[in-house]
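*Asks:* okay, sequence plus prediction incoming.
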Amino acid sequence: MEENNLFPVFFKVNRLQLLVVGGGNIGHEKVSAILSNCLDANITVVATWFLPELVTLAKTAPNVTLVQKPFSCGDMLGKDLAIAATNDKELNGFIWEKAKGSRVLINVADTPELCDFYLGSVVQKGNLKIAISTNGKSPTVAKRLKEVLQEAIPGSINEVLDKLQTIRDRLKGDFTEKVKQLNQITEVLVKRD
């Protein structure tokens, strides 16, 4: 049976340099997804033209730069992550090659075999953030699960997290002992009646 071997990671995109190539619907979608998670994300968007909605979005984000020109190899310099978001498969393949040559992690939109990472569906309630991946098989299923979880998780979860952080900060002992105590305290969250 096939397994999902992805390793979930949350990037601090306000500390990284991101490149998005493509200024149309796909580029707009990717930039929107990143900014919805971190308005301070450092994003450079390279494209020969930009969707008006992308231009408007870029004006609301402090660290988004639109560069109107064709993609070139130099665009990868100093970048940590890249997203090829054009509707030109040949150009996306070229961007992928340049990213790999520059040791930059890349996501090629709608081409799972050329992705080092995926942009999954995200559920967020306060400080709780859950990413959902179907290993590139069905973004629609991930979207539906997001809707279910968004509805199921109470809005008060942030208060719970704040209180648990206070408790965690007050606990004494080594790491193992702290984990044991936190497990006892949080058991009520999963206890069935």
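*Replies:* Ah, there it is. Just so it is clear, the model here is predicted, and its values are computed rather than measured.

*Asks:* when you work out contacts or count neighbours from here on, use the C-alpha atoms and nothing else.
*Replies:* Noted.

*Asks:* so who does the most centrally placed residue in the chain touch?
*Replies:* For the chain, the residue sitting closest to the mean C-alpha position, by Cα atoms, centre = their mean, is L119 at 5.0 Å. Residues near L119 by Cα atoms under 8 Å, 6 or more residues apart in numbering: none.

*Asks:* distance of E151 from S32?
*Replies:* According to Cα to Cα, to the nearest Å, E151 stands 22 Å off from S32.

*Asks:* of these two, who's got more company?
*Replies:* S32 (16 against 11; other Cα atoms under 10 Å).

*Asks:* that one is in what secondary structure piece?
*Replies:* helix 25-37 (DSSP states H and E).

*Asks:* check which element follows that helix along the chain.
*Replies:* strand 42-47.

*Asks:* try it against this one:
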Amino acid sequence: MAESKEKFPEVQGGGSLILAWQIKNKPVLVVGGGEVAAGRILNLLNADALVTVVCPAEGLNPEVRHRVAHKQVTHIDRKFEPSDLENLPSPDTSASPLGPPAMVLTAVDDPAASTQIWKLCKAARIPANIADVPPECDFYFGSVHRDGPLQIMVSTNGKGPRLAASIRKFIGQALPVGVGDAIERVGLLRAKLRELSPDIEDGPNRMRWMIRVSDRYSWNEMSDLTDEDMDNLLSYYKPKKVPDIDVLKAMRGGGMSAEDIDVFDGSFGFAI
């Protein structure tokens, strides 16, 4: 077979497959209650997971105690037992157990016990993360920048967590102010557009129009869009146009309608 003359990306081995793991309302087991466990628990709660912490009460640090006291997590006051991988209790004591955990995180100062938990997880085919032991991790926690719906993760694949934090801080400081607000407004606009044009076959048209909207307005203009602005903007969807931001502002309060304004949006270029 003749070799293709096309150029394709070179494979760079040694990386991780970075994914956004949807763990909402899924049971997760955390073994340990110290400082590292507290950080893991916060990450899980931010992702709306159902967290169970197995740790003797005297081993809980102040932050984890706070989570337990405010019923943000379910606490089992003892050391880990293999049966914990079979059925986790529901936060609602009157409800049925949650079943086996979707993932397990250990953060205890006992390497032998951690390795044993990892082996049990492997046998049960449950993804596990053993704190500070990269070879015994099915996944890593990176350093995350968070601004509302925006999440940016920096991973060094377990080689330099402190460096990952520095890089994450650098990226966060370089981002424009209001990025999270802009994304929230874009998400709301997309939801409104799906209501306006709900047919599945119209998906490509919706995507193309949203790309043009995202390219047309700055972050600040996006974050400043009012609900009225969005409704006025959506009136340009069927004509496949995207007005200038000043046009949307002129339409506020019913001052003008889309029919009153002849919008040139650069779609066809111009001639001199």
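*Replies:* Thanks, I have it. Since we're looking at a predicted model, the values are computed, not measured.

*Asks:* report the TM-score for the pair.
*Replies:* Remark: TM-score between the superposed chains equals 0.82 [TM-score structural alignment, normalised by the length of the first structure]; 186 aligned residues with a Cα RMSD of 2.5 Å.

*Asks:* still on that earlier bit, host element of the residue nearest to the centre of the first structure?
*Replies:* Using DSSP H and E, no helix or strand contains L119 of the first structure.

*Asks:* next: L105 of the second structure.
*Replies:* Going by DSSP H and E, L105 of the second structure is in strand 103-106.

*Asks:* how big is the offset of the next helix or strand after that strand relative to the first structure?
*Replies:* Using DSSP H and E, the helix or strand that follows strand 103-106 of the second structure in sequence is helix 111-124. After superposition onto the first structure, the average distance of helix 111-124 of the second structure to its aligned residues comes to 1.0 Å, using mean Cα distance after the TM-score superposition for the first structure.

*Asks:* so stretch 125-135 of the second structure corresponds to what in the first structure?
*Replies:* Aligned by TM-score structural alignment, stretch 125-135 of the second structure corresponds to residues 103-113 of the first structure.

*Asks:* give me the contact list for the matching stretch.
*Replies:* By Cα under 8 Å, 6+ apart, stretch 103-113 of the first structure touches 26, 76, 79-86, 92, 96, 99-100, 114-118, 136.

*Asks:* rerun that using 10 Å as the cut-off
*Replies:* 18-21, 26-27, 30, 76-87, 89, 92-93, 95-100, 114-119, 135-137 (Cα atoms under 10 Å, 6 or more residues apart in numbering).

*Asks:* list buried residues within these.
*Replies:* Among the contacts of stretch 103-113 of the first structure, those scoring as buried are 18-21, 26-27, 30, 76, 79-86, 92, 95-96, 98-99, 114-119, 135-136 (criterion: 16 or more other Cα atoms under 10 Å).

*Asks:* need the helices for the first structure, in chain order.
*Replies:* 25-37, 52-60, 89-101, 139-152, 157-170, 175-186 (DSSP state H).

*Asks:* for my notes, please list those helices in TSV and give distance to M1 of the first structure for each entry.
*Replies:* Below are the helices of the first structure laid out as TSV (distance: least, Cα to Cα, whole Å):
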stretch	distance to M1 of the first structure
helix 25-37	31
helix 52-60	41
helix 89-101	29
helix 139-152	19
helix 157-170	36
helix 175-186	32
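
*Asks:* of those, which is nearest L128 of the first structure?
*Replies:* Taking Cα to Cα, helix 157-170 is the member of those nearest to L128 of the first structure, at 7.1 Å.

*Asks:* other SSEs contacting the closest one?
*Replies:* strand 128-132, helix 175-186 (3 or more Cα pairs under 10 Å, 6 or more residues apart in numbering; DSSP states H and E).

*Asks:* corresponding residues in the second structure for stretch 157-164 of the first structure?
*Replies:* Against the second structure, stretch 157-164 of the first structure falls on residues 179-186 (TM-score structural alignment).

*Asks:* list the contacts of that stretch.
*Replies:* 146-151, 178, 187-192, 210, 213-214, 218-227, 230.

*Asks:* how far off centre is that stretch?
*Replies:* 14 Å (Cα atoms, centre = their mean, to the nearest Å).

*Asks:* now it on the first structure. Mean distance?
*Replies:* So stretch 179-186 of the second structure averages 2.6 Å relative to the first structure (mean Cα distance after the TM-score superposition for the first structure).

*Asks:* could you do stretch 206-214 of the second structure as well?
*Replies:* Mean deviation for stretch 206-214 of the second structure: 2.7 Å (mean Cα distance after the TM-score superposition for the first structure).

*Asks:* quick one: that stretch aligns where in the first structure?
*Replies:* Going by TM-score structural alignment, stretch 206-214 of the second structure sits over residues 178-186 in the first structure.

*Asks:* for the matching stretch, give me every contacting residue.
*Replies:* Outside stretch 178-186 of the first structure, the residues touching it (Cα under 10 Å, 6+ apart) are V160, L164, I167, R168, D169, R170, L171, K172, G173, F175, T176, E177.

*Asks:* how many neighbours does the first one have?
*Replies:* Meaning V160 of the first structure. 11.

*Asks:* likewise the last one?
*Replies:* Neighbour count of E177 of the first structure, defined by other Cα under 10 Å: 12.

*Asks:* I'd say it and L171 touch.
*Replies:* Yes. Proximity of E177 of the first structure to L171 meets the contact threshold set by Cα atoms under 10 Å, at 8.8 Å.
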